[in-house]
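K.L.:
Attaching a predicted model along with its sequence, questions to come.
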Amino acid sequence: MTAVLDVPSGDAARLDTPAAGDPRLARLSLNQRTTAQWSLREALDGARAAGLTAVGLWREPVAEVGLDTAARWVADSGLRVSSLCRGGFFTAEDPDAREAAHADNLAAIDEAATLGAPTLVLVPGGLPEGSKDLAGARERAAEAIARLAPYAGERGVRLGIEPMNPIFAADRGVVSSLRQALDIAEQHPADQVGVVVDTYHLWWEPGVVEQIARAGERIVSYQVCDWILPIPADNLLGRGMMGDGHVDFAAFTRAVAATGYAGDVEVEIFNAAVWAAPGGDVVATMARRYVELVEPYL
């Protein structure tokens, strides 16, 4: 656990934890999954105490307290909601299941609007059980997004397609590259459908810098965490704190900044050791790593 919350594994030196009000923290957002050990109330309070100005929310913790209560807490906190996660999971073959997914995504758009989240992150979904039709699953995801886009526009919410690392293609995300996500997004107005640039999912992609430039104004969220080894038995939990793995954050961040992206930068980490650590320690480490490895290149 100590290594997770210590200095980066590379050559970067330790920095003091930025104090509340430090201007370098102005765009840093705590995604709730980074401190999964915290409730929604604790995440809001912890983000404020650390001097952050934004949080990325998840639907499940919001549902636990109720949407109206969550919206009131957010408003009282003074924090921005950088995104709401997640919608998606569009790839079922059964028509009734697809209709249920559509209804759930309409509800997610409404939740994002109520919370003041400008972006609803979409995880496309994996292959239906027993299916090997990857092309068909991708087509169904694209069709589902096309159905949702006009309503999202009406509600003032942008859909953010999140391409996922190919290791998740079978069970979570049949859209595996930024190139594929843009091929879908570009069929719709930019104020309705965009893409999520997540360093964990995209660090491997050949030509990713060119694809980020292509994305331009369609980047609706920039999420950062590291790719670490060894990959755990549950590969979903293989995300590390920035500086502990193999991602070139300077190159990624420069590319995103060059598009004119001026939104928040979310740290989203799925990692059992991070979740086992005290939330305040995690946020302090996150802030140090961010101001050292990410913020200078924005």
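P.N.:
Perfect, thanks for sending it.
K.L.:
For the rest of this, base every contact and every neighbour count on C-alpha atoms.
P.N.:
Fine.
K.L.:
Give the burial count for residue 60, as a bare number.
P.N.:
Residues lying near residue 60 (other Cα atoms under 10 Å) number 12.
K.L.:
and it, how far is that from residue 39?
P.N.:
Going from residue 60 to residue 39 by Cα to Cα, to the nearest Å gives 10 Å.
K.L.:
show me where the stretch 1-150 of the chain has helices.
P.N.:
Secondary structure of the stretch 1-150 of the chain, counting by DSSP state H, counting those that start in this stretch: helices at 40-49, 59-65, 67-77, 95-115, 134-155.
K.L.:
what would the ones you listed look like in a markdown table with distance to residue 275?
P.N.:
Converted to a markdown table, the helices of the stretch 1-150 of the chain look like this (distance: least, Cα to Cα, whole Å):
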| stretch | distance to residue 275 |
| --- | --- |
| helix 40-49 | 13 |
| helix 59-65 | 15 |
| helix 67-77 | 22 |
| helix 95-115 | 25 |
| helix 134-155 | 31 |
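K.L.:
Included below, for side-by-side comparison, is a second structure:
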Amino acid sequence: MRNLKGRLDLCSINTATLGHREPLSRTIDRIASAGFGGIAPWRHEVEKVNVAEVAKQIKALDLTVTGYCRSTYLPAATRAQFDANIDDNKAALRDAATLGARCFVMVVGGLPEGSRDLRGARAQVSDGIAELLETAREFGVPLALEPLHPMYAADRAVINTLAQALDICDALDPERSGFLGVAVDAYHCWWDPALQASIAAAGRNERILAFHVCDWLRETRDLLLDRGMMGDGVVDLSALRERVERNGYDGLVEVEIFSKENWWRRDPDDVLRVCAERLQTVC
């Protein structure tokens, strides 16, 4: 396992960690000034401004775009809406290419409004990824399927384990082209009893495209917006990173924290300082 002490160049900040409180250009400057080597911006930030200018600023500061967040949800109640979702994702892949993103993060979506058809929603996800895979190859940006904790199955992601995501990868990309893989997010997968085997399988097939860290608070107050700073919760982040890296991942370690009532209320530079300290001591 790599030693992160003194190596913030091996670490990335997902811009959600700072709460989207400032213009993206200011956030980019803060992250670079704090010494981090990477950044993962969100579409709603990038699409408000000039994508080419964002890419130029990031490149000038020598930051790696570890991922572009995130996909438009895929499952839909009608074919027309499904096609529109595909088109949105294709446009986002074009922007991801402009940014030089290492991957496009696929949070695949939950059940369409009013639906109880979980199997059908998962089938739509597979169909949608199949349609997007050729676009990903065209733009040179891999798709990183991010399984979300099962509590999000209804509204955010019907793919909930790494094993499920890997099954899709193997079915749609049996040749292991490098354009379809997974994002391993500590918040979403730490609980999974099959986690060790799934990470090993992902490593064997060179599918690990991103690694996200934060912590799960024992008494979490909000299942979406109360993620913990690394070291404040129950996840053995060092052991998880060791497992991911032992199975071939050599990319940056990305901090992604949603914390409406805590970290998003703090001074951004203080948040980055604590991120840096925790990455080097507990991750």
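P.N.:
Looks like it came in fine. The shown structure was predicted, so the numbers you read here are calculated from the model rather than taken from an experiment.
K.L.:
quick revisit: select, out of the helices of the stretch 1-150 of the first structure, the one closest to residue 234 of the first structure.
P.N.:
Comparing the helices of the stretch 1-150 of the first structure by their distance to residue 234 of the first structure (Cα to Cα), the top pick is helix 59-65, with 20.7 Å.
K.L.:
superposed on the second structure, where does that closest one end up, distance-wise?
P.N.:
Once the two are superposed, helix 59-65 of the first structure sits an average of 1.1 Å from its aligned residues in the second structure (mean Cα distance after the TM-score superposition for the first structure).
K.L.:
what stretch of the second structure does that helix fall on?
P.N.:
Under the alignment (TM-score structural alignment), helix 59-65 of the first structure falls on residues 43-49 in the second structure.
K.L.:
ok, residues contacting that stretch?
P.N.:
For stretch 43-49 of the second structure, contacts defined as Cα atoms under 8 Å, 6 or more residues apart in numbering pick out 20, 23, 24, 54, 68, 69, 70, 92.
K.L.:
Any buried residues in it, and which?
P.N.:
43, 45, 46 (16 or more other Cα atoms under 10 Å).
K.L.:
If any of the contacts of stretch 43-49 of the second structure are buried, put those into a ChimeraX selection.
P.N.:
Those of the contacts of stretch 43-49 of the second structure that count as buried under 16+ other Cα under 10 Å are selected in ChimeraX with:
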select :24,54,68,69,70,92
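K.L.:
Tabulate the contacts of stretch 43-49 of the second structure (TSV), appending distance to residue 112 of the second structure.
P.N.:
Listed next are these as TSV, based on distance: Cα to Cα, whole Å:
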residue	distance to residue 112 of the second structure
20	27
23	32
24	31
54	33
68	24
69	21
70	18
92	21
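K.L.:
just to revisit the earlier point, how about the helices of the stretch 1-150 of the first structure, which one is nearest residue 257 of the first structure?
P.N.:
Among these, the nearest to residue 257 of the first structure by Cα to Cα is helix 40-49 (24.0 Å).
K.L.:
longest strand in the first structure, by residue count?
P.N.:
The single longest strand within the first structure, with elements called by DSSP state E, is strand 80-88.
K.L.:
Looking at the buried residues of stretch 43-49 of the second structure, which is nearest residue 87 of the second structure?
P.N.:
residue 43 (14.6 Å).
K.L.:
so where in the second structure does stretch 241-261 of the first structure end up aligned?
P.N.:
Alignment of stretch 241-261 of the first structure against the second structure: residues 229-249, by TM-score structural alignment.
K.L.:
just to revisit the earlier point, which of the contacts of stretch 43-49 of the second structure sits closest to residue 236 of the second structure?
P.N.:
Nearest to residue 236 of the second structure among the contacts of stretch 43-49 of the second structure, counting by Cα to Cα, is residue 69 at 25.0 Å.
K.L.:
Next up, the contacts around the closest one.
P.N.:
Residue 69 of the second structure makes contacts with 40, 41, 42, 43, 104, 105, 106, as judged by Cα under 8 Å, 6+ apart.
K.L.:
Could you narrow the residues you listed to those that are also in contact in the first structure?
P.N.:
Retained in the first structure by both residues aligned by TM-score structural alignment, their matches' Cα atoms under 8 Å are the following of the contacts of residue 69 of the second structure: 40, 41, 42, 43, 104, 105, 106.
K.L.:
what do we get in the second structure for residue 31 of the first structure?
P.N.:
Using TM-score structural alignment, residue 31 of the first structure pairs with residue 14 in the second structure.
K.L.:
Same check on residue 162 of the first structure?
P.N.:
Per TM-score structural alignment, residue 162 of the first structure is aligned with residue 146.
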